[in-house]
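Chemist: this one's sequence-less:
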């Protein structure tokens, strides 16, 4: 028996020796300019899935194909990219040590890297200078930059919509931990800061669709953030009229222990005083965050991360004057308020992970995390209003004043809403480098506990008649009263393979599958996904073609389950979508400077949708899976140095997103008041149907003095659909005015520590910048939503616009040390 197997054994041995002879080994050490080991430096083959990371001593080892030239790329955040073209002989073992040079410490603005990705819809950002963009969103620099790529219609919120999705369809990860945000926030004024602290970030990967299986179960986008691994002590202090922050980082002498600490305080009282509603604003948003990483050796590593956010919003409105209409027919709404609003949002997050490297190919990671939010929304505000028509005749003495009173009344809003959410997660992540294959897998067990108490109403009185008018009963315009206490488990996992057919192949691919099971509704979901990339190496021009697609199914959390009356539907199923994304990159040089053009077209088919309406930034769901929909469009993004050494970008998008509520209908009455015709509305625009957007970031400087720079943010977006607040989606076919906004900032270098090597004080300061920012430079009055005023005597209804921020000046000081 053994004799029969000997030829087979010999054949296998010879085959393994032949395969080994086709490869070679490249190894070495990566250090900085001072000879200190850098970890973790990414060492990868350009245009390939092949790569590795340096260990705590800066050493790396990479298996390469022999006999063919390959380009090995060494990259580390904050340091210049290094590339080496290598051709190795079969079985050769070559050593190559690399010294990375730190980037200039002067302000260079936000740049977009030209690194390749195997994934269509992917944007890789270098966000180390994100805080320098002129934006009213203090503490949300990364999100403000993202908005220039995907569009926006509200500068007061850090949330964003992507390709027809809403705020709840976006995933956020920090160091593999999934991040949550408060649930009850209904306006940008109440919002605190983004969880992501830009001063602690080393890398940002943002996907706008067609993302890989390793990412979770949402339908629109993924923001994947990696925090720093510092090598020495440093930090940043920032102060402005909108808030202040402090970030510290450091490492032990042996580089085994690293730490990050960030504290931020935001008070947008200065910003809110420019709002049309005058009153006493007391917003206070505080955020503390810390991360500790310890490497026991090259095999074991532990990371802990924690965050506490304390958000308070107290508001005593006094009066509001809003003028609207056209030149020859203008109106004015004047409101006198009485009452207060007090909101409290406290959230906590903690995570612990341990990583084990049994060898250079295998990585195993265990993660445990917990999120808790305790939210209280309380207000009791009444407003007496006067709606009148303005005199528009320039020749009249009372020009611009109310000439005719159209209606008076009272709007009384009341709420006592309380919500507690606890989320616990235990997860495993693993990866194995099998030369031409990079296999990744993961398992998650998630427990969610929700305690919700809702009591909210609105009463309207116009000319002595409560609306809606009923001679026999006192009716409320809105009335919600419900409570819910429940918990459930959710299990999920994924398996994916990033591969190429040979080391010299022009084709790379990622194929994977996810599963998800919820004990709440008993639904089991399977989501296959795939991404493909093709780079013709023989072409003279640098092109990359990409294709991605798959199923993206979003299990309900809390918002989707609560319907318009406040009741919880625990049987709600996951919303489901199919993505297909086709795109390409073209890298080229113009006027001796690097440029990159990215183009993409996409289609999203959706079913089991839960219809919803927007109430400022709050999303009010219908609480049932009774809609189907679609979204399709195209995007073009151009990156490059329009001005030498000053990176800028332009993003342009076209989109159409529609939905059909399957059980929606219109009963048309006859003259006698009986039902005459039943009409089915069919497809109508989704609430995020933004047909056109243009975003731009432009940077410039004085030709002979680069230490004085200008940063310009420009946003244009077509108006979103809206309609009267009657809970009937088929009526939401009107359009808000187009959103137009320009923010500009001027930055001057005050101190450059490198120029003062003999001063103990000034040499400790890497650089210090003073910025003057002008928000809403053109003073455009953008409209976020409308307040609907009805006069009971005439039966007419007027839509009064709710405006966003006006022109405002901000001063900001940044000190890096």
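Modeler: All right, it came through fine. Model, not experiment: these values are computed from the prediction.

Chemist: For the rest of this, base every contact and every neighbour count on C-alpha atoms.
Modeler: Will do.

Chemist: Confirm that residue 164 lies within a strand, as I assumed.
Modeler: No: using DSSP: H, G, I helix; E, B strand; the rest coil, the assignment for residue 164 is coil, not a strand.

Chemist: Wait, it touches residue 629, no?
Modeler: No: in this structure residue 164 lies outside contact range of residue 629 using CA atoms under 8 Å: 10.2 Å.

Chemist: Which residue of those two possesses the greater neighbour count?
Modeler: residue 164 (24 against 20; other CA atoms under 10 Å).

Chemist: what's the neighbour count on the residue lying closest to that one once chain neighbours are set aside?
Modeler: Spatially, and ignoring its direct neighbours in sequence, residue 164 is nearest to residue 688 (5.3 Å; CA to CA, 6 or more residues apart in numbering). Residue 688 is flanked by 22 other residues according to other CA under 10 Å.

Chemist: Please, which helix or strand holds residue 688?
Modeler: Assigned by DSSP states H and E, residue 688 belongs to no helix or strand.

Chemist: Spit out the contact partners of it.
Modeler: 161, 164, 165, 166, 657, 720, 721 (CA atoms under 8 Å, 6 or more residues apart in numbering).

Chemist: Next one for the comparison:
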């Protein structure tokens, strides 16, 4: 009996132990207020936790028969905390909706898309970025199809916005400001953009009227966020232009995640499509990583690193460019000797720590270092012949120069070296309660630039050296000999060692309200910056600027879905090193910050067409600019007067209609009108170098209805010519010449062999791939002859100067292969 009692007690204890050790399952899908999945949300109970996957799905095992507190957290959303008690083996489904917090929004309790509409931000889909064909594919390639954004060089990642130049655009990646190289002169030297599109999660763009939390530039903001991986995956892309590999992973406890990208590009195929025969050996490569570590639900650390190696070897051989009319065709035939060797090596590292003090306060500390070493060495002798082309179809010499009007030579030489090192340390914070929000930040930047410039140009025509463009000098050769020593037509020699220290910050307040059923939002803020320029052989100079900015948006309670907004303020751009250096290479430390008064009126009208969603966005803008630093543009090289000698204005209208022209895809048509003029030294208003009057951009995506895996991507751009076709030393008031209109269309066709969303349709031998697609692209489908600059040939005997266009890339074919596993 005693043994039976003991046995029964043991069985009871065992059953109780088994019952207590049993678990329950909590699962579901985490969504945001736009009903989109939240990736990487942490679902935790004490030390037990998991994360939502790329579809927002999660599953967590917890002890049963006990009440536990569950926390759902994400660095970009408000935390959710609740208590739950489940029975053994119970499966409970919970699908929470997280409200976006201040990490990703500016107005409180707004969805992501609602916030972007209020701020006037354009959002680009990362998958569209990765699929859109372009000679220089990536974020910037798609950005150039937006209204107000223009570029006349498909080999360049640079762009101008609403009359600004390339140096007036802010670019952020994960809150880190990104810089562009200093010495690059042509688009074919650029290689790779900093932004690796394989790593991108979100892309937002503002063409003007942006908030105080963004930096001190005059034109635009490109704000990019990289992925936070939740699974292990590798993607590979191969094409005739290069290759890229991106791999991502996450640890078992979901605390550490990372993504690594490698890219290699070779532009020789594009350059070979130009009219200059060359030995061209470009090598552009970079490696980039983004790591995230979440130590607790309150603290997160991330690291962004980049190393870029760009070697540009260029040996031109011959060139023949035909120009003129059909009946009077002329040609420039050039024979080259010499070569160009350029190297651009840049590296950057940034660490960001985010601390969530409580549900209302987030604090960030960001430190970053940027270093660039740039070299431009070239010695090129060009011997040219200018003459009339044989147009006789039956002649054996068809297309050859049969009558020479002038011969000559040009020698260009450069030994340019630049070493720049930037340090940044920044604090950002925000506080929000109910419908109110405060954001603030302070930043210290130290910039050291060591620059050596040694370049010259000698021009000879029919044995007579062409004199430099000296005032009150008339070149009457060969009739009147000029006996002075031989001088270069253009010569720059300088050596600079400059330090720039900056202290900047911002404070802004946002609120949301409802007025008689109408939704109302407002934002008001201000930036400040104090900078000091010092260095060898220059006077130390400093300046303090204050930049107030504001935004107001109203969504009336109408049957039509309309949103109205007005934004603007006083914007400053303190000079970077490039803006301090004049045409002779001398640094002027007394250059002041350029100033611009912005006002932007916007309207978004959302509607249904063919029972599919569409939106028409319209913005009117005006910018009054003062203390302007006049500049010239040659290809992508900008050179400043460095004396704040001008005032200017820019005005225009931007429209974009986007929606599902084809069900399930997004396409758009954009139209822009711009007029921008400047007044240098009170001599009157003339067109600025970026006076891009009319621009039309089209992005169209389609697929074959019976074969949905066969897809087509088409982008087209038409832009009127800009006034950049003048000689580099010409007085713009005496010589205003526009380039021809820029017209280009790029087409891409791809077939999805393996689709992760359709695993049942994948053959067994391809199961190792999550995605697999093949395709081809045609750049410059209609083979338009677009020119970026003019080469000016001088003939001393006839006293004439000829403008010969420098054409960009012709029609080119590319083949692509993309896979994920």
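Modeler: Right, received. Where do you want to start? The structure displayed is predicted, hence computed values, not measured ones.

Chemist: Shared with the second structure, which of the contacts of residue 688 of the first structure?
Modeler: Under the criterion both residues aligned by TM-score structural alignment, their matches' CA atoms under 8 Å, these that remain in contact after alignment to the second structure are 161, 164, 165, 166, 657, 720, 721.

Chemist: Could you measure from the nearest residue to the third one once chain neighbours are set aside over to residue 658 of the first structure?
Modeler: The shortest distance from residue 165 of the first structure to any residue other than its chain neighbours is 5.8 Å, reached at residue 220 (CA to CA, 6+ apart). Noted for residue 220 of the first structure: a distance of 15 Å to residue 658 of the first structure, by CA to CA, to the nearest Å.

Chemist: And the two? Which one has more around it.
Modeler: residue 220 (26 against 19).

Chemist: what residues are up against the more buried one?
Modeler: 162, 163, 165, 166, 169, 170, 208, 209.

Chemist: so can I have a markdown table of those showing neighbour count and distance to residue 233 of the first structure?
Modeler: As requested, those are exported to a markdown table (neighbours: other CA atoms under 10 Å; distance: CA to CA, whole Å):
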| residue | neighbour count | distance to residue 233 of the first structure |
| --- | --- | --- |
| 162 | 24 | 38 |
| 163 | 29 | 41 |
| 165 | 20 | 41 |
| 166 | 20 | 40 |
| 169 | 17 | 38 |
| 170 | 21 | 34 |
| 208 | 21 | 35 |
| 209 | 26 | 38 |
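
Chemist: returning to that earlier point: just give me the closest of the kept ones among the contacts of residue 688 of the first structure to residue 515 of the first structure.
Modeler: If you rank those by distance to residue 515 of the first structure using CA to CA, residue 165 comes first, at 21.8 Å.

Chemist: Quick one: the helices in the second structure, in order.
Modeler: Secondary structure of the second structure (DSSP state H): helices at 2-21, 112-119, 126-131, 139-143, 268-271, 577-580.

Chemist: want to throw those into a markdown table with distance to residue 316 of the second structure and mean neighbour count?
Modeler: Converted to a markdown table, the helices of the second structure look like this (distance: least, CA to CA, whole Å; neighbours: other CA atoms under 10 Å):
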| stretch | distance to residue 316 of the second structure | mean neighbour count |
| --- | --- | --- |
| helix 2-21 | 77 | 11 |
| helix 112-119 | 48 | 20 |
| helix 126-131 | 33 | 17 |
| helix 139-143 | 28 | 23 |
| helix 268-271 | 11 | 18 |
| helix 577-580 | 29 | 21 |
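
Chemist: among those helices, which is nearest residue 613 of the second structure?
Modeler: Judging these by CA to CA, what sits closest to residue 613 of the second structure is helix 112-119, at 14.1 Å.

Chemist: Who are the packing partners of that closest one?
Modeler: Helix 112-119 of the second structure sits against no helix or strand, with contacts defined as 3 or more CA pairs under 8 Å, 6 or more residues apart in numbering; DSSP states H and E.

Chemist: so where in the first structure does stretch 789-798 of the second structure end up aligned?
Modeler: Matched against the first structure by TM-score structural alignment, stretch 789-798 of the second structure falls on residues 785-794.

Chemist: That concludes my questions; thank you for your assistance.
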